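Enquirer: sequence unknown, structure follows:
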């Protein structure tokens, strides 16, 4: 009997095999847009299966599906999804996708393991595509590429120094002493964005009796990321969207998804950018006469001799007038099968700065691999190695007149600073340093080696006709070594006493996170779908920074052991955060979306490390046009939405302890208790946000509106309050009060022209925010900046959180300005014409908002301001003298200056070739672009975007920064 069954099975297989082989359909086709232009990278998948492919550089695709036919799902970024039936009789396809101007089919993250299409989203989530991020005019660093592109954000460049340094605030101020920057998540990995001091204040004296400072002009570590590797960015701007991230989400969350491989033929892409970078604006120099020189107390004989010899110099141009060469080379390889796909990229960037001996170099390797172990289990791995080096120069605040700008502020144009024939620099008679000598001989370098590795496991362990249950595990590791190296040789003018100084810092950061969740999708009927998710999270941080500062260097050496004196400082932070979350989402008739969730968080940074803090969230969206009763023809999409959520911000590390400091008494070494008193009851700052909005589309979705109102409150924000001197302490950390942010965000997406020859897509965004301190348990606190004589920030009940107060002569001390803009707008446009050409540009308008311009104050005191001898108000007193006299009379009003602007951030013109010069070339594109090339502003310094005090609360302070630059670039991209 057994033998008979074997023979019967053999006969059956022999007969059936040709039929099984024959029952396949070879599908081929081309994907284009409405104008007939091919769409590369479109996804073509067989519905309810793992089979699929993507279109090549010419929009073509081919793959084989089993059986006699099926349903294909075709999707591409910025286009509406489409489904098609295919069979043996209909296997050669010409697919035309319609533009998704309103991004209604865009999939948005709604939880740690869930997502929903934008048309059913309850929050206003900003997204940035790869084309919007780096496809127009690439910026030097990733963080700089974000500027002007996020609705609801206030983004400032801390300075123009090579290597980046950007401050990002989403929907207003969220903390005063705590973290103000959003959480960055790359492919599920929480990355460290610490800005690490290089110890420059030991030389510059920016902060007296301190070796580290937020005024050291370090870059933020998010600048390490390579923008060209990024596929998409989602910005959860408020607690209503970010609550599921708990105590790390008070300042918002930036979710970054990098590029992945796709099934299909292996594609190799090569890109080469080359261009130049120049200073955005030079202020000019003061025109001198013998009388002016005498009135300033300068050397008239030296001036007359310089005039006679024709040696009147423009030192500003000598310092900041370099034209730097920029080069960026990258290669990427992508491809895959139905089981395994991969994306690999290698890049090298090298940019010279606008100051000699400054620049930025970066090397990056990325490998993303996705593998389907079985029909139910898939795994994805993301790896990224970055090696970068930034020579940032010596700029920003300085009390010792050693940085370029401060030294220049008191140096007249006739004195000689250039080296002699033997390379020896003369001493600066009018300042503590010779800036040309400092540029030539001093160093300030940041070097980074960084590994970011993430893993994603998605396993289906239960599946039926109405229910699917998945296990999703995500997490990873972010590790970097940062070395800072600042050398000031003993030959420098300002090193005569210290006889050479070197500051070497070594920072090691290891961050890891893990998210384990279970997600169940239950669809009891066609009109109801339930998604339940629950899980646990853990984040660990370990940061160790050692800073060695050595003086009296031996024989010009730079090793710290070759010195007569050595000061060592170590900062170590270690924390662990744990969370538990549950979330339920209900979709009713694909029209109503209900969301509710809760997160429980604890942290070793809290006063009670074992206490869990609760962060709830809820959301409702109702798409009226998808309801059965809707019969109107005006709206293609009409949705009302509302959401509420809470998130937290951990206390400052160590704020619950009484820390110890080193003491030396009579040569005896020991420790003393710090003057800052710890608070064992310290709690996280809590942010609660209520958001409501209206979204609608008309004219066949060619005109789309999104209107959002939000009210965000921060309770228990952190401050240091004075305590009684009898306690032995001077200040103590407390949860001091509450503040509120209210705002409006309006977004309009439109396609005014859509013909075969010309297509114009435009996006206009408007946003404004207003803050107010609603509760303060202590007296008003002055923070940031310097003093009321020069202008300072003040936290006081009933006032805005961003006000600038200062002395105003007989009017006393009161509010002089506010750093918060009245509103901001951006305009992004893309015009394609003649099929091959694409023109893109981004305009950014910031209306009002003030800076503390203390750079002009220094040049006024030094007598070098370009407009010193003008009389703008016609009162007979020149500008420079009048501003100094006002200061001496007790007024800081001149330093508070409006810093609004209209800026052409990016513009690019590209040409895509249709007929390739060789068969092995699948795509070819040429282009030219400009970044920050035009700015209209009345602000009286190098750039209205400035924040010399780093990424914290005290932004918009301008004290001799590294000037901003503009760049022009030529682009070549080839696909093989």
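Expert: Yep, that arrived. Keep in mind that this is a model prediction, so the values were computed, not measured. Numbers count the residues shown, from 1 in each chain.
Enquirer: Please make it C-alpha for all contacts and neighbour counts, starting now.
Expert: OK.
Enquirer: show me the residues around residue 467 that make contact.
Expert: 520, 521, 522, 523 (CA atoms under 8 Å, 6 or more residues apart in numbering).
Enquirer: what do you get if the cut-off is 7 Å, keeping everything else the same?
Expert: Neighbouring residues of residue 467 by CA atoms under 7 Å, 6 or more residues apart in numbering: 521, 522, 523.
Enquirer: With residue 123 instead?
Expert: 241, 643.
Enquirer: Over to the one 5 residues further on?
Expert: With contacts defined as CA under 7 Å, 6+ apart, residue 128 is in contact with 232, 233, 234.
Enquirer: and it, what element?
Expert: Per DSSP states H and E, residue 128 falls inside strand 126-129.
Enquirer: Just the helices from this protein, written as ranges.
Expert: Listed in chain order, the helices found in the chain under DSSP state H are 2-22, 130-134, 142-145, 201-204, 239-242, 290-296, 300-309, 315-320, 404-409, 435-441, 854-862, 879-888.
Enquirer: now for the ones you listed, which one comes closest to residue 621?
Expert: Nearest to residue 621 among these is helix 239-242; the distance by CA to CA comes to 13.1 Å.
Enquirer: take a look at this one as well, against the first:
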């Protein structure tokens, strides 16, 4: 009875205390909204500050949390938003406004093939460009053009003014003479091809390659122009070997890492944007001021009177304005849809970019479709990311650039005086230009030089959490990607062109068709292990293997001596076919160890090993080490100043490679007819099967600082770069049957200073 009585008393005590416990809790509920848009923010964390008591908002931004007593402070935070502390005195409904934080999105930079680090801890000079900086105000037509002027250490120049590309990007100066000097582009983990492929056969008309490389003299565009800048979330530029060593044998010219936009959790959003603009010449050179005497001395007897007659009749023609005076209409149209649930995010976009050139019959048209998907499963222990992009582009590029025959439009204009009337008559017949090898107006109006591209870029990444406890975790990262495109180049020079006439040394009309099939694929698998000691020393270890395959097949067909106005390749007397084929396979490994002591001292050691079928010995591994260290003085206890918010010194060393150019390894013979019998002839250049890749070594030191509540940022870097085993064409004894040979015959050094100053001068709610 006594035991039963005690149980009864205990039960009565529980009934008495239970309402007290329940009613002593206070409930706070409400909505977390975006300060700029007023829309609810889903899945944002709401935590009672200083405790583990918390919740997350639902898909509409609503939340509810019970606290033991009031007043309390709620901490509200999520990736992409500024963390906010909200004091609450009374229970009930509240509305919390938080602001999107671009800084928090941009503060992570790549340090390994499967890892990243906060920008404040980076030991290399890595530049980043956000989507707002890239295409936020005036949308550029091409990605490489959008990067111009956005970061220190780059020389970005146009090699052609034709719409649709032709831009050279050099990071920290020249790194090669005969090898690749353009950076490696990585889009969502996919190796993206940026070759400038000569396929139109313009050299058969212009003779531009008489003393140079046909590929660079045929006015081709570069293929990075296919990437739509509006699809890009951020760009990271690894300028030097100390940062780019993670990509080994392909990184000597630097690496540009591009991340495209992803969906965000919450309600589905549809965005539409329309931009309209014009192209026009900025700084015309203007006409030369002629007199009768000057016309006579420059162009010969009788030309002075011809000038005076045209001047009196008012028929002088400004040929610069006639050719380059068009107002090219530009339209950029884009539609994107994004959203997501707790486990799935999606982003879909369509864009149409059209640009008319400042010269008639030139222009660029690009259509792009993108779909990105991210999905978490196995209780978020696995994440699959899929990125897909289809691009269709057309570019009419005119007939410009280098020329050894005087027939391109720009070259012909230099010798054409304003009193020459080269316009067609009433029935459309153009006169010959007595002052040059071609009539530039006739050339502009009648020739065809077009590139058509169909391209697919697909990438996927699978992250698997294999093991996790309080101090360590192990993750497997699997990644793969394919970049496939088909390029068709079409050129047509009708026989009625002045410079196609047989009497003028022409070939009686030319029709050319080039096709290129290009497929690049990359695969990698990495294990990433994180371990933190009791004194907050963090070790991040990654190790993995990589493989890349490259395939290209270019066939160029050129027909001359055309029948009438036929454009078909079979409607000509002379047909020539050339073909370029390349298959390459690279394999390697990458190992890296990163140490971080309380965000105060950060260090990295790593090595990449690569072998390639493009090397003389396909099984020989070439090693590319890297090492870096940084000290964040502002994270130490002794750092008390409020004026200097951040001060970090950093130093780094790294090595990267550059493959030998095509044709350097082996001697390529040319087919010909010898006394009517098919045969081959030896070229002037001898290949070298023992040639080594160029090796770039770079040491970099610098500091980063921010002042006045991070309103002002200063970055300083000094770098010293050397290139060993530089590949040159060296003279050899003529008795060998050749004149030059590819050889590792030189060294190159390049050093410089980079300074970047960033300032937020005005920060207001509606104006920055």
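Expert: Great, that's in hand. These figures come from a predicted structure and were not determined experimentally.
Enquirer: TM value for the aligned chains?
Expert: The TM-score (TM-score structural alignment, normalised by the length of structure 2) is 0.89; 728 aligned residues with a CA RMSD of 2.9 Å.
Enquirer: picking up where we left off before, list only buried entries from the contacts of residue 128 of structure 1.
Expert: Neighbour-count burial (16 or more other CA atoms under 10 Å) applied to the contacts of residue 128 of structure 1 gives 232, 233, 234.
Enquirer: Residue 408 of structure 1 maps to what in structure 2?
Expert: If you follow residue 408 of structure 1 across to structure 2 using TM-score structural alignment, you land on residue 413.
Enquirer: residues in contact with the nearest residue to that match once chain neighbours are set aside?
Expert: Nearest residue to residue 413 of structure 2, sequence neighbours excluded (CA to CA, 6 or more residues apart in numbering): residue 440, at 6.7 Å. By CA under 7 Å, 6+ apart, the contact set of residue 440 of structure 2 is 409, 412, 413.
Enquirer: measure the residue lying closest to the first one once chain neighbours are set aside to residue 318 of structure 2 for me?
Expert: Leaving out its chain neighbours, the residue that sits closest to residue 409 of structure 2 by CA to CA, 6+ apart is residue 440, at 4.8 Å. Distance of residue 440 of structure 2 to residue 318 of structure 2, given as CA to CA, to the nearest Å: 13 Å.
Enquirer: cool, and residue 343 of structure 2?
Expert: From residue 343 of structure 2 across to residue 318 of structure 2, the span is 64 Å (CA to CA).
Enquirer: ok so, going back, burial of the match of residue 408 of structure 1, as a residue count?
Expert: 21 (other CA atoms under 10 Å).
Enquirer: Residue 729 of structure 2 matches what in structure 1?
Expert: For residue 729 of structure 2, the aligned position in structure 1 is residue 720, judged by TM-score structural alignment.
Enquirer: That match contacts residue 730, correct?
Expert: No. Applying CA atoms under 7 Å, one finds residue 720 of structure 1 not in contact with residue 730, separated by 9.4 Å.
Enquirer: ok, and the closest non-adjacent residue to whatever residue of structure 2 lines up with residue 238 of structure 1?
Expert: Taking TM-score structural alignment, the alignment pairs residue 238 of structure 1 with residue 240 from structure 2. Once flanking residues are discounted, residue 240 of structure 2 sits nearest to residue 254: 5.8 Å by CA to CA, 6+ apart.
Enquirer: which position in structure 1 aligns with the one you found?
Expert: Residue 254 of structure 2 maps onto residue 252 in structure 1, with residues paired by TM-score structural alignment.
Enquirer: which residues sit in contact with that match?
Expert: 170, 182, 183, 236, 237, 238, 239, 242.
Enquirer: From residue 224 of structure 1, how far off is the most centrally placed residue in structure 1?
Expert: Central residue of structure 1 (CA atoms, centre = their mean): residue 143, 3.5 Å from the mean position. According to CA to CA, residue 143 of structure 1 stands 9 Å off from residue 224 of structure 1.
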